[in-house]
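A.B. asks: Please find the sequence and the predicted model below.
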Amino acid sequence: MLPYYPGLRFKQGEYTAAGKLPHDAQLFVEPRFVVPSLTEFDPALERTPTVDEIAHETGNRVGKHWPFKRAFLDTHFIARDLGDVGLLRLFRTVWRWNADMVPVARLTDLANPLFRNLWCDGPTKLAVLVGYEEADGKLITDALKTVGLEPSDCVIFVDFTGAPLDPKIATGSVSGVLDRVGEVGLWQRVVFQGSNFPKKNPAAPGKTELIPRYEWEVFHASLKECSIPPDRLGYGDFGADHGKMAFPRKKGGGRAHRQLRYTTPTNTLVVRGADTGRDADVMSDVCKRIVESEHFAGQAFSAADDRIYCLAKGIIPAPGSASNWREWNTLHHMMRVIRDLGELAGVEFSPGHVTAEPSQHSLFEDNLVN
């Protein structure tokens, strides 16, 4: 069942969350980092990036936050802007920081001769991503032949975006799609990737909503029906912040909602703050509502839970920024999935660091002895 394959946008809050995973958890995570389009605001740059900055900035961020472990780099949303020369430059820059960063290609990408120059030196040459409606054995086989690869050279991601994932109706169809992909050949890993999270924020200002994690239920049920052995079947979702990998069509964007999305074993708890008031007050209230709920996993569950607890209790005064909130969402979510997958695989993970609450000593607590 392990490792876990989260699909993360290569945005500040998400790549920093990956970099802050504890070491014993990082050993069992292989993210698919998706480079945002040029229309996406970059919080670190405080503006949208330019074409000339993409390779340098991506390489630096890989070097700082994910320099040693294998991961997958998906450039689908930036490919047209960069062109073949720019893509090759991007990957060569990234590989100077992490040689185990595997390019991700759609079936149509494999017809481009460029991808013969993007093979990795290790056992995994490329990763392939197919939508669930593209899961046709002949289409996949023919696409691999154009680039000279075998399934055994690749990890394949099967993207269920847009598919109905209610376990009551979806388990059989999801298992069938995975089986069709598995019949193509002996892939290094077949990775389910999907999310039941809605496209629009489900919580009104000041309200709380529970969204079922059907993607987890369907995957768990498919393990029993699918003919692919569990050690070659991987689980992925899209982190905590989105149910679809998409970016705005126009540059810029509105103010981020002041909220946290807190993953439970079976649901996503969406806790949204008021639309008015200072960030410090609003986000403190959001954190209090999580900590005081039945869903709080405990301060030691992850570094994000420690931050949420500290803000709720007034141990830290600063509420952070939208990137910090995305980091907390993502870090808690990944630890939830890693721990749950670990339980299935018989692997345990250490508790996280806990920030001690300040205490006021009594005047008479430490009497001096004459």
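C.D. replies: Cool, got the structure.
A.B. asks: going forward, measure contacts and count neighbours with C-alpha atoms only.
C.D. replies: OK.
A.B. asks: Tell me where the chain has strands.
C.D. replies: Under the criterion DSSP state E, the chain contains strands at 7-9, 32-34, 71-74, 101-106, 126-131, 154-159, 189-193, 208-212, 233-236, 259-263, 267-272.
A.B. asks: now those strands as CSV including distance to residue 63 and mean neighbour count?
C.D. replies: Shown next, in CSV, are the strands of the chain (distance: least, Cα to Cα, whole Å; neighbours: other Cα atoms under 10 Å):
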stretch, distance to residue 63, mean neighbour count
strand 7-9, 16, 25
strand 32-34, 14, 24
strand 71-74, 12, 23
strand 101-106, 11, 24
strand 126-131, 20, 21
strand 154-159, 23, 24
strand 189-193, 25, 24
strand 208-212, 35, 18
strand 233-236, 23, 24
strand 259-263, 28, 26
strand 267-272, 31, 22
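A.B. asks: Minimum distance to residue 324: which of those has it?
C.D. replies: Among the strands of the chain, strand 259-263 comes nearest to residue 324, with 10.3 Å by Cα to Cα.
A.B. asks: Please name the nearest non-neighbouring residue to residue 216.
C.D. replies: Nearest residue to residue 216 in three dimensions, chain neighbours excluded: residue 266, at 7.7 Å (Cα to Cα, 6 or more residues apart in numbering).
A.B. asks: could you measure residue 257 against residue 177, distance?
C.D. replies: In this view, residue 257 and residue 177 are 36 Å apart by Cα to Cα, to the nearest Å.
A.B. asks: okay, these two: which has more neighbours?
C.D. replies: Neighbours per residue, other Cα atoms under 10 Å: of residue 257 and residue 177, the larger number sits with residue 177, 20 against 14.
A.B. asks: my read: the more buried one touches residue 134, true?
C.D. replies: No. Taking Cα atoms under 8 Å as the definition, residue 177 is not a contact partner of residue 134, at 9.3 Å.
A.B. asks: what does the helix ranked longest in the chain contact?
C.D. replies: The helix of greatest length in the chain, counted in residues with DSSP state H as the criterion, is given as helix 322-345. Helix 322-345 is contacted from outside by 1-2, 4, 6, 12-14, 16-18, 20-21, 25, 28-29, 43, 239-241, 256, 258-265, 301-305, 307-308, 348-349, using Cα atoms under 8 Å, 6 or more residues apart in numbering.
A.B. asks: and the comparison structure, right after this:
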Amino acid sequence: MVPAHWGRAAEPNYRPVLTARRGTLEALRHLDGAAAALLAPVLNVSTMDHSLSDGLARLPPGLLPAVDVTALPDGVGGELVRWGVPLVPVAGLAESDARLTAHGLAARAYADRLVVRLRAGLDRSGPDATTAAVERIWRLTRLAPEQCELLVDAGDVCCQADVRLAEPRVRRLVDWARRHAWQAVTVAAGGVPPTLSRLPTDEPVRLDRWDWLLWQRLADLGVGYGDYGVDCAVAGADAAGDRLPTVRYTTDGAWWVYRWSRRGGRGDERVADLCRTLVSAPHWPTVGAGFSWGDHEILRRSRGMAGAGSTTNWAAWSTSHHLARVLFDLGRPDGAWPADDRRPGTRPGGEDRAWSGGERRTGGWRGGPERGRPGRPHRGGEAGRAD
């Protein structure tokens, strides 16, 4: 078998592993065509919701999600060809014969593609047994290796020790993968802690993006990048941890977590105060609301132009900004922010002065991705230098 020719693509290809819930689908729905073409999400489905297929049908043209129904029992719910929407099936090494056969039908019906998900922490049977498992997948789905993408899922990496343990394990798996003619190989990991409820409130708290650091350490392998968005990689974990207004805001190498309880008991006041604090922070992008749909919604709340929203909305804003930020970072040829990104009519921490409302056709939502220049993150209101 001839190994695939690997290397960095001319355009970034980002495969986030996301929970198939309303906030996630809302963030994906607001991507523009240019951003959607660079994004290949994997949606984890743990319960069969009849509104899920409707949500998938409303995704922008050009965005073809992969769907993992491993958590569902065999049967109609797991037969993706019955969903009636374009998608790519995701197969695990331990799937039943019946499910793999059904995945093959769905793959040939929609895109002639399949994602094989190899979990680095669980699928540890050795190279020969792993080869036998993927050959079984190819045989039952009736797909060639060249029609399949390998997703090496490193799982939860929440500290430096996790990165040290995961790196050699992932390298061994990628070395094994080079024996086969995969369409592409992506490494995904998640760095958000299982719960955020113990973090301080009413001040931005910095958390390192250990998943991003792991991928940077693997850059010499030429693999694609994936993560778990702003959620934890541990199944069933609640990244928000409570009902407080919470925004997880992605910057270069870190998340800034805003959990807000002050300004009285009214939700509108608390969310408005949270958003005002965020838009005045050094890590708020220069183009402001133009960076993503999520940034646009945050700016509206900071000005009292909309209500508090809900946990679904806060997750959607956080996810929207995260996707735009990662796409921007993957597209930087030298890994550096521009010295000055200001265009005529823009100002730091704000929107285009000429824009008075409506749908803005910039920033990776309903228009092409644009660049912002967040400053170095801070904690508790301390100023930071621009990156």
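C.D. replies: Noted; the coordinates are in hand. Fair warning: this is a prediction, and the values are worked out from it, not measured in the lab.
A.B. asks: still on that earlier bit, tell me the buried residues in the longest helix of the first structure?
C.D. replies: Residues of helix 322-345 of the first structure classed as buried under the neighbour-count rule (16 or more other Cα atoms under 10 Å) are 322-342.
A.B. asks: ditto for stretch 130-137 of the second structure
C.D. replies: When burial is assessed from 16+ other Cα under 10 Å, stretch 130-137 of the second structure yields the following buried residues: 130-131, 133-135, 137.
A.B. asks: same check, this time on stretch 15-33 of the first structure
C.D. replies: Along stretch 15-33 of the first structure, the positions that meet the burial threshold by neighbour count (16+ other Cα under 10 Å) are 15-22, 25-26, 28-33.
A.B. asks: Start and end of stretch 158-178 of the first structure, how far apart?
C.D. replies: Distance between the two ends of stretch 158-178 of the first structure: 8 Å, counting by Cα to Cα.
A.B. asks: how far out from the middle of the chain is it?
C.D. replies: Mean-position distance between stretch 158-178 of the first structure and its chain equals 20 Å (Cα atoms, centre = their mean, to the nearest Å).
A.B. asks: where do the helices sit along the stretch 101-250 of the second structure?
C.D. replies: Residue ranges of the helices in the stretch 101-250 of the second structure, as given by DSSP state H, counting those that start in this stretch, are 127-141, 160-177, 210-217.
A.B. asks: Tell me which of those helices sits most buried.
C.D. replies: The highest mean neighbour count among those belongs to helix 210-217 (a mean of 21), with neighbours defined as mean count of other Cα atoms under 10 Å.
A.B. asks: for that one, packing partners?
C.D. replies: Helix 210-217 of the second structure is packed against helix 160-177, strand 184-190, strand 224-227, with contacts defined by 3 or more Cα pairs under 8 Å, 6 or more residues apart in numbering; DSSP states H and E.
A.B. asks: Check the mean deviation of that helix from the first structure.
C.D. replies: In the superposition with the first structure, the aligned residues lie an average of 1.6 Å away from helix 210-217 of the second structure, counting by mean Cα distance after the TM-score superposition for the first structure.
A.B. asks: tilt between that helix and strand 184-190?
C.D. replies: With axes from the mean of the first three to the mean of the last three Cα atoms, to 10 degrees as the criterion, the two stretches helix 210-217 of the second structure and strand 184-190 enclose an angle of 140 degrees.
A.B. asks: for residue 187 of the second structure, what are its contacts?
C.D. replies: Remark: with contacts taken as Cα under 8 Å, 6+ apart, residue 187 of the second structure is in contact with 151-154, 170, 215, 223-226.
A.B. asks: if we go to 7 Å?
C.D. replies: The contact partners of residue 187 of the second structure, by Cα atoms under 7 Å, 6 or more residues apart in numbering, come to 151-153, 223-226.
A.B. asks: What lines up with it in the first structure?
C.D. replies: In the superposition onto the first structure, residue 187 of the second structure corresponds to residue 192 when matched by TM-score structural alignment.
A.B. asks: Give the aligned equivalent of residue 322 of the second structure in the first structure.
C.D. replies: Residue-level alignment of residue 322 of the second structure against the first structure, with TM-score structural alignment as criterion, gives residue 333.
A.B. asks: Could you check how far that match is from residue 237 of the first structure?
C.D. replies: Between residue 333 of the first structure and residue 237 of the first structure the distance is 10 Å, computed by Cα to Cα.
A.B. asks: same deal with residue 226 of the first structure?
C.D. replies: In this structure, residue 226 of the first structure and residue 237 of the first structure are 18 Å apart, going by Cα to Cα.
A.B. asks: out of these two, which sits in the more crowded spot?
C.D. replies: When residue 226 of the first structure is set against residue 237 and neighbours are counted by other Cα under 10 Å, the residue ahead is residue 237, at 28 against 21.
A.B. asks: Columns distance to residue 261 of the second structure on top of the helices of the stretch 101-250 of the second structure, output as TSV?
C.D. replies: Shown next, in TSV, are the helices of the stretch 101-250 of the second structure (distance: least, Cα to Cα, whole Å):
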stretch	distance to residue 261 of the second structure
helix 127-141	49
helix 160-177	31
helix 210-217	28
